[in-house]
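can you look at this prediction? I've put the sequence above it.
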Amino acid sequence: MEQPLLWFSIVLPCAVGALCFPFGRRSGYAVASSSAISFLIIGSFALPAIEGEVDHVQGFEWWGIQGAKVSFGLIVDPISVLMGLIVSFISIAVFIYSIEYMRNEEGPSRFWFLMSCFESSMLLLVFSDNFIMSFLGWEGVGLSSYFLIGHYYRDQKERWLGGPEGVAPFERPSICGEKALLTTGLADSLMLVGIMMIFSIYGTFDYLEIQTLASTKLVNPSYILAASLLLVMGPLGKSAQFPFNEWLPEAMSGPTPVSALLHSATMVKAGVYLVARVSPIFYSLSLISPVASSSFFLVAATAGLLTALIGSLYGMFALEMKKVLAYSTVSQLGFMFVALGIAGISGDPLLGLSAAIFHIFAHSIFKASLFLGAGSAIHVSHTIYITEMGSLVKKAPKTFVAMLISALSLCALPPLMGFWSKDAILAAVYPVNAIAAILLAMSSAMTCFYSVRLLWYTFVAPARKEAHEKEAWLLAAPALMLSGLTLLLGLFGQSIEHLISESLSHALDLVGPHNSGAYAALFLSAFALLSGLGTAYLMYFRRNRAALGLARLTAGMRESLMKRPVDRLYYGVARAVKAVSRSACSFGVFLDKSSQALARATLESARRLSRVHSGDLNRYLSIAGALLLLLIGFLLLVNLI
C-alpha cells in the first residue's frame, strides 16, 4: 500500500495542474489542495523516518542495460521524507499566496501548470532510489525553472531586471531564463557523464547497491576520481555555487512566487540534497579510494565557502529587493555545501551532515517568508528598488512583522530557527578547519548587515515614492505564518537538531560526533551578530560618522560590483569563443570554396583537353610540331644564357 500512496503524492500535483489548465485563474485552489494532500501522505511516513527506518520500495522495471535494471523505485528515509515535507509544505504556502498574486497577472494557466509540474518533479527527485530517476526529476525542475523565470517572455520594459538606469545593466526575462538553462545545463551535462562513469564501474544506478559495492570493489583511482569530480558539478550548478553562481540573481525576473518556491526554498536546494543523498556512497568509497572521496567533498566545501563570501558581499550593495534575497540564498547554500564537505573530510560525518539538513529545513521556512514579504512590499510600493521604498511600516505592518522575524532568523538571532541551524554548521566546521569557520562567521556578519539595510530602506527610511496599493491580506498571511513557524520551531531548535542527528545516525549507521566546536561556534555567532547588526545600526539608524565614512570608503567597491565583474568575465569568454568559432567557420567556408574552385578548374581543363582527342591526324601532327618548336626554343635559350 505504501508504494501506490507515495507515487500518488508525487504525481498528484502535476496531474491536477494539467487537468485545471483550461480553468486559468481558478486553478489555484485545486493546485493548492493537491499539495496539501501530498503533504499529508508524505507526513504519514514521518514517524518511521524519525525512528531511522529506511524503506526501499522496489518499483516495476523500466528498462535494462547489459543486465543492469533501471526501475521506478522509491527510497523512504529521514533525508527524503524531511525534504519531501519541506517541498510540499512550502508549496502550499506559496500557492495560497499565488492565488492573490496572479489575480491580474498574465498567463495564469501556464503559471499554475508549470508550478505544479515543478512540485511533482521535485518530489520525484527527492524520493527516487537511483541516479536515472533522480536525473529525470532533476531535469524536470530545471525545465520548469526555465519557463517560469521567463514567464514574462514578451520582455516588456517594466519587467526588465537590473538597474536603476545608469547604475547597473538591465536584463530581459527571456534572456534570464536562457542564462539559467544554459548554466545549469552545462553542469547537468558534466554530472550525467559522471553518472555514466559510475555506472560503468559498479554496473548499477541504484544508490544503496552502489553504496554497498563502493566499500568492497577495487576501482581505478584516476577513473573514480574523474567520475567524482564530474558528479559534483551538477549540484554546484543547480544550487548556484561558484563558478555557476551568476544565474540565480537573474532568476528573480520571474514572478515572486517562483522566486519563493523554486529559487530560495526548494529547487536550489536540489544540489545540496543530492550531495547529501550520495554522501554515504563516498563515505564507503573512502575505504577503497580515499583521494576520490576526499576530492568530492573538498570541491563541495571550497565552492561553498567561496560562494558564501561572494553572495554576502554582493548582498551588501544590491539595490533590487529580490536580488538582495537572491544573493542571501546563494550565500546560505554555500554554508550548506561547506557543512556537507566538512562532513566527508572529517572523521565525524554525522555532525556536518545533520547540520546541513537542519539548515535546509530552517532556511526554507524563513527565506520563503522573506520572499513572500518582498512580493507584498513590491505590490504596495510599485517598485523593485529598496532605495525607492521607505515608510512601509505604516502601509504594510503585517509584512513588516513577517520580514522582521524572518530577517532576524537569517541573522541567526537566538532563539529563532536560523540561530540553531547556522550555529550547528559552525560547530561542525570549526574543529576541522578553524579558518573556514572564521570566514563563514565573516559571511554571517555581512548577512546581518544587509538584512538590517534591507529592513531600514524598505520600512523605516523616509518614503521616496508614495505607496499606491493597500496591503493585501492574502499576500501577507502566508509570510506571517512562515515567520511565526520559524519563531515557534526556534523554541525547540536544539531538540529538532538532536532529532535529525539521531534519525540520520540510525538510518545511515553513523557514529555520533566525538568532537564539536560548540563553544567556538557560539563565540563566532555572537561576533557575527554583534558586528553586523552593530555596524548597520550605526550607519542607518544613528548616522554615525565613522560608519558613514566606511560607506564612503566602500563606494568604489559598490560601483565595481554593480557592474557585475564576474558576469562580464563570463560574457567576455563567451564572446572570445564565439569569435574563434566564427574564424573557424570562415576558414571552413574558405576551404569549401577553394575545393569547389579547384573542381571547376579541373573540369574546365578536362573539357578543353578533350578537344585534342578529335581523331584528326593533321591536328595531332600540328600539336606535336608546335611542342617540338617550343622545346627547341627553350634549349636554345638555355644555351645562350
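Looks like it came in fine. Numbering: from 1, shown residues only.

rest of the way, CA atoms for contacts and neighbours
Noted.

so which residues of the chain form strands?
Counting by DSSP state E, the chain has strands at residues 55-57, 61-65, 68-71, 74-76, 161-162, 170-171.

closest to Val11 out of these?
Minimum separation from Val11 across the strands of the chain (C-alpha to C-alpha) falls at strand 74-76, 13.2 Å.

give me the residues contacting that closest one.
The contact list for strand 74-76 (C-alpha atoms under 8 Å, 6 or more residues apart in numbering) reads 3, 45, 49, 54-59, 127-129.

of those residues, which belong to helices?
3, 49, 127 (DSSP state H).

please compare the first structure with the one that follows:
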Amino acid sequence: MDSSILAWLIWITPLAGALLTPIFAKIHSRLRDIAAVGFTLVAALLAAITALAVPARDYMVNWIPSLGITAGVLVDPLSLFMANIVAWISLLIMIYSVGYMKGEFGMTRYWFFMNLFIGNMLLLVLADNLLMMFFGWEGVGLCSYALIGHFYRDEPKHWVGSPGDKALGVSEEYSPTKAGMKAFVMTRIGDIALLIAIFLIFAFARTFNYNQLVAHVGDSGSWAANLARLGLLLPTALLFFGGPIGKSAQFPLQEWLPDAMTGPASVSALIHAATMVKAGVFLTGRMGPVFFIALSQFNQVSQFFGVIAWIGAFTALLAASQAAVAREIKKVLAYSTVSQIGYMMLALGMAGLSANFLAGYTAGLFHLLSHAVFKASLFLAAGWVLHVAESRFMDEMGGLAKAMKFTSASMLLAGLSLMGIPLFSGFWTKDAILSLSFLGGQYILYGLALITAFVTGFYTVRMLGITLAGKPSKHVEDLMEGGKHPHEAGLTMLIPYLLLAVGSLGLGLAYPLYSGPLTTYIAGTFSTTLYKFPAGISSASGLTDLLLLSVSTVVAVVGGAIAYLIYFRKDYVFKTGMNPIQRFLYKRWYLDAIYYRVFVTGLLAASRGLYRYVEQGIWNRLNNTIGRDIMDYSRASDQLDTQVVDRAANEVASYGSRLSNLLRKLQSGVTEQYVIAFAIGIILLLTYMLFVVGAT
C-alpha cells in the first residue's frame, strides 16, 4: 500500500466520523459516543505513524486539470508537528466530552461538529496549497459558529457577562446564539482579506501550491516581482495576515473570543485554546517564510514582520490587562488565550525583524505547543469547576481545593506553566520570545512583553486564589446545604486534564533534552535550497541569557505574589464600584462597546437614516411624483383618445357608411341597366379620346 494514503486518512477519518455520527445515533447513543472518540483516536495514531514512517514530500493528485490546480497533502515537519498537536489534544478533549456532556441535549449534533471540526483543522494544516487550506479554514469557522451556539436555547446559565453590565449603553451580556454569530461575522472580516490575498497571489503565480510559490519567488518575472512592480506585494502580504488576525483573535479583531465562552468547556478547550485559534499562528508560520523571501528582494521585510510583531505584543498586553479584572473564570482563560497567542505572533514577527529567522520561528511554534497543553488543561478543569459550583462567576466559588485536590493540582500545575515559572514548559518558551525581542534590539516590544508577563502572573494567581483558596462563597455554602457538595470529576474527565497538566510539567523538565532535536526537526521544513535565509541559531552569552531568564521569572513571580497577598488571604467579593482604571479594564477598554456602537448600532442607525431620508424622503417622493404625473398623462391621453382619435374614427366610419349606402343604390341588379351604363361609359371614353386627346 502507498504510504501516502496514511497522510490523506489523517484528515479524512474525522470527516468520515462526522458523516457517520447520525447513523450510529440511530443504532444506539452509546455506539455514537464511542465511535466519535474512536475516529479521533484513529486520526491521532495516523498522525503519529505518518510522522515516523511516511517520507517527507508533497503528495499531489490532479484536482482541476483545466486550471492546472492540484490537491495534495504536504508531509513536512511543520505540518506533522501541528497535526500531532491537534490530533492528540483533540483525542483527550473528546474523551473528556463523554463524561462532561453526558445528559445534555443535541449530542448527535455536538459529536458531528466536533469531528467535523477536527477533520477540517487537520485538512487546514496538511493541505499543500492555499485553496485546500482555505476549505479547511472556512470549515473550522463554520464548526466554531455551531459549537459556540450549541446551547441555542439561550438559557441564562449559558450566557457570558454579568447581568446588567453595560458599556457606553451597550449590553455586555451575550447569549450563545449571539456569541456564535459575533464570532462568525468578525472572523469573516479577516477571511475576506485572506481570500483577496490568495486570489491576488494566484492571479500572478498561476498556482496555489506552497512549494511552487517558493520555487518561483526569486525569479525576475516571478509573481512576487510582478506584484511588487504594481506596488501590491506588501499590501497582499498584509491582507493575507488579516486572516490570522481574525482567526487567532488578534487586535483589532480580538473581541469575539471572550464571548465565545458560551459554548461547552470542551469546545472552549478544543477550539479556543488548543486548535482553531492556533490556525492563524500556523498559517503565519507556513507563509511567513515565503513572504520573507519575497519581501527581502524589495527591502520590505521589516514593514510586514514589524506589523506582525507589534500587533502581537500589543494584543498580548491588551488581553492580559482585561484578564486581570475579569469576573468569570472562562473569560479569564479566554483573555489569557488571546494574550498568549499575541506572544506567538510577537515571536513570528521577531523572526523577520531579527538576524536569526529560525530562532523566532521555533520560539513561536514551541510556545504554541506549550500553550496548547497547559491551556487545554485549564479549560477542561475549569469546566468541572463550573459544573460543581453551578456558576460561571469566580466570586461564587471559593474553597474548592479541599474537596477537589486533583483538579486543584491540575489547575496549579497548568497555571504555573502559564505564568512561566521555572521547570514548566511555559517558562522556556515564553523566555525564548522575550529574550529574542531583547537581543533583536526591539526594546519597546520587549518592554510590552515583560509587562504582559507581570500581568499574566497576577491574573493567574488571582484566578486560582478566588476559585480554589479561602472559604467557600455563600453560593457554594447554599449548594452544600442543599446536598450538592463539591467533589472530584469522574475518571473520563479527570484523567485528560490531569494528564495535560502533568504533561506541561514534563515538557518543561525535558525541554533541555528535546529542544535541540525538535528545533533541528522543524528546521527540516526549510532544508531545501528554495528557502534562502539563515537557519542556524546563534545565542547570546551565558550571562546575558541568565539575566534575561531571571528578569522574566522575577517579574512573573512578583505579579503572582501581589495577587497572592490580595486574593489568597482575603475573601473575595465582587464590587461593582471600581476605580477608573479597573472600570476601564473591566469594560474591555471600551473596544467592544465602540465596535458595537460603530458597526452594529451605527450601521442600523445609518440604515434607518437611509430609509427615512433617502428611501422615503427622495425615492418614495420621486416615485409618487412620477406616478402622479403618469396618472395625469394617462388621463390626458384618455381624453385625447376618446375626444379626438375615437371621434375621428367614428366620423370616418359614419361617412364611409353613408357613401356605401349611396353606392348601394346604384347596384339595382338589372342586367340591361348595367349594359346601358357600360355603353355610356365607352361612348364618353371615345368622345374624350377623339376631342381631347386627338385635338392635342
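Cool, the structure landed. Computed from a prediction, not measured in an experiment: that's the story for all the values here.

closest one to Pro513 of the first structure among the strands of the first structure?
strand 74-76 (24.4 Å).

from the contacts of strand 74-76 of the first structure, which two are the most distant?
Spatially, the most separated pair among the contacts of strand 74-76 of the first structure is Ala49 and Gly59, at 19.8 Å (C-alpha to C-alpha).

among these two, which residue is more densely surrounded?
Ala49 (24 against 14; other C-alpha atoms under 10 Å).

residue in the first structure matching Leu591 of the second structure?
In the first structure, Leu591 of the second structure lines up with Val566, judged by TM-score structural alignment.

need the contact list for that match.
Glu246.

for stretch 509-523 of the second structure, buried residues please.
For stretch 509-523 of the second structure, the neighbour count (16 or more other C-alpha atoms under 10 Å) marks 509, 511, 515, 518-523 as buried.

now distance to Arg109 of the second structure too, for the residues you listed, in TSV please.
What follows is these, written out as TSV (distance: C-alpha to C-alpha, whole Å):
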residue	distance to Arg109 of the second structure
Leu509	40
Tyr511	40
Ser515	40
Leu518	38
Thr519	40
Thr520	42
Tyr521	39
Ile522	37
Ala523	40
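
sorry, back to before: and of the strands of the first structure, who's closest to Leu85 of the first structure?
That would be, of these and by C-alpha to C-alpha, strand 74-76, which comes in at 12.0 Å.

show me what Ile632 of the first structure aligns to in the second structure.
Aligned counterpart of Ile632 of the first structure in the second structure: none (TM-score structural alignment).

isn't Leu426 of the first structure right next to Ala521, touching?
Yes - the criterion here is C-alpha atoms under 8 Å, and Leu426 of the first structure meets it with Ala521 at 5.1 Å.

thinking again about what came up before, among the buried residues of stretch 509-523 of the second structure, which are in helices?
Among these, the members falling in helices (DSSP H) are 509, 511, 515, 518-523.

hang on, the earlier thing: any of the contacts of strand 74-76 of the first structure buried? List them.
Neighbour counting by 16+ other C-alpha under 10 Å classes 45, 49, 54, 56-57, 127-129 among those as buried.

output those residues as TSV; include the columns distance to Cys585 of the first structure.
Below are these laid out as TSV (distance: C-alpha to C-alpha, whole Å):
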residue	distance to Cys585 of the first structure
Phe45	58
Ala49	57
Val54	55
His56	52
Val57	52
Phe127	46
Ser128	44
Asp129	45
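
give the closest residue to Cys117 of the first structure in space, chain neighbours not counted.
Cys14 (4.5 Å; C-alpha to C-alpha, 6 or more residues apart in numbering).

show me what contacts the one you found?
Taking C-alpha under 8 Å, 6+ apart, we find Cys14 of the first structure in contact with 113, 116-120.

what does Ser346 of the first structure give?
By C-alpha under 8 Å, 6+ apart, Ser346 of the first structure lies in contact with Val432.

how near is it to Gly490 of the first structure?
28 Å (C-alpha to C-alpha, to the nearest Å).

how many neighbours does the nearest residue in space to Gly288 of the second structure that is not next to it in sequence have?
Using C-alpha to C-alpha, 6+ apart and skipping residues adjacent in sequence, the residue nearest Gly288 of the second structure is Leu348, 7.9 Å away. The local packing of Leu348 of the second structure (other C-alpha under 10 Å) involves 31 other residues.

for Leu348 of the second structure, give its distance to Phe374 of the second structure.
According to C-alpha to C-alpha, Leu348 of the second structure stands 21 Å off from Phe374 of the second structure.

next: Ser79 of the second structure.
For Ser79 of the second structure, the distance to Phe374 of the second structure - C-alpha to C-alpha - is 21 Å.

neighbour count: those two, which is higher?
Per other C-alpha under 10 Å, whichever of Ser79 of the second structure and Phe374 has more neighbours is Phe374, with 31 against 24.

ok, now how distant is the more buried one from Leu423 of the second structure?
14 Å.

next one: Phe240 of the second structure
Distance from Phe240 of the second structure to Leu423 of the second structure, by C-alpha to C-alpha: 37 Å.

when the two are compared, which one has more neighbours?
Phe240 (25 against 18).

that one touches Ala197, doesn't it?
Yes - with contact defined as C-alpha under 8 Å, Phe240 of the second structure reaches Ala197; the gap is 5.1 Å.

what number of residues lie near the counterpart of Trp160 of the first structure in the second structure?
Under the alignment (TM-score structural alignment), Trp160 of the first structure pairs with Trp159 of the second structure. Counted with other C-alpha under 10 Å, residues neighbouring Trp159 of the second structure total 23.

could you do Asn104 of the first structure as well?
Using other C-alpha under 10 Å, Asn104 of the first structure has 10 neighbouring residues.

got a list of what whatever residue of the second structure lines up with Phe541 of the first structure touches?
In the second structure, the residue equivalent to Phe541 of the first structure is Phe568, according to TM-score structural alignment. Neighbouring residues of Phe568 of the second structure by C-alpha under 8 Å, 6+ apart: 462, 465-466, 469-470.

which one (most neighbours) among the residues you listed?
Ile466 (32 neighbours).

corresponding residue for that one in the first structure?
Match for Ile466 of the second structure (TM-score structural alignment): Tyr457.
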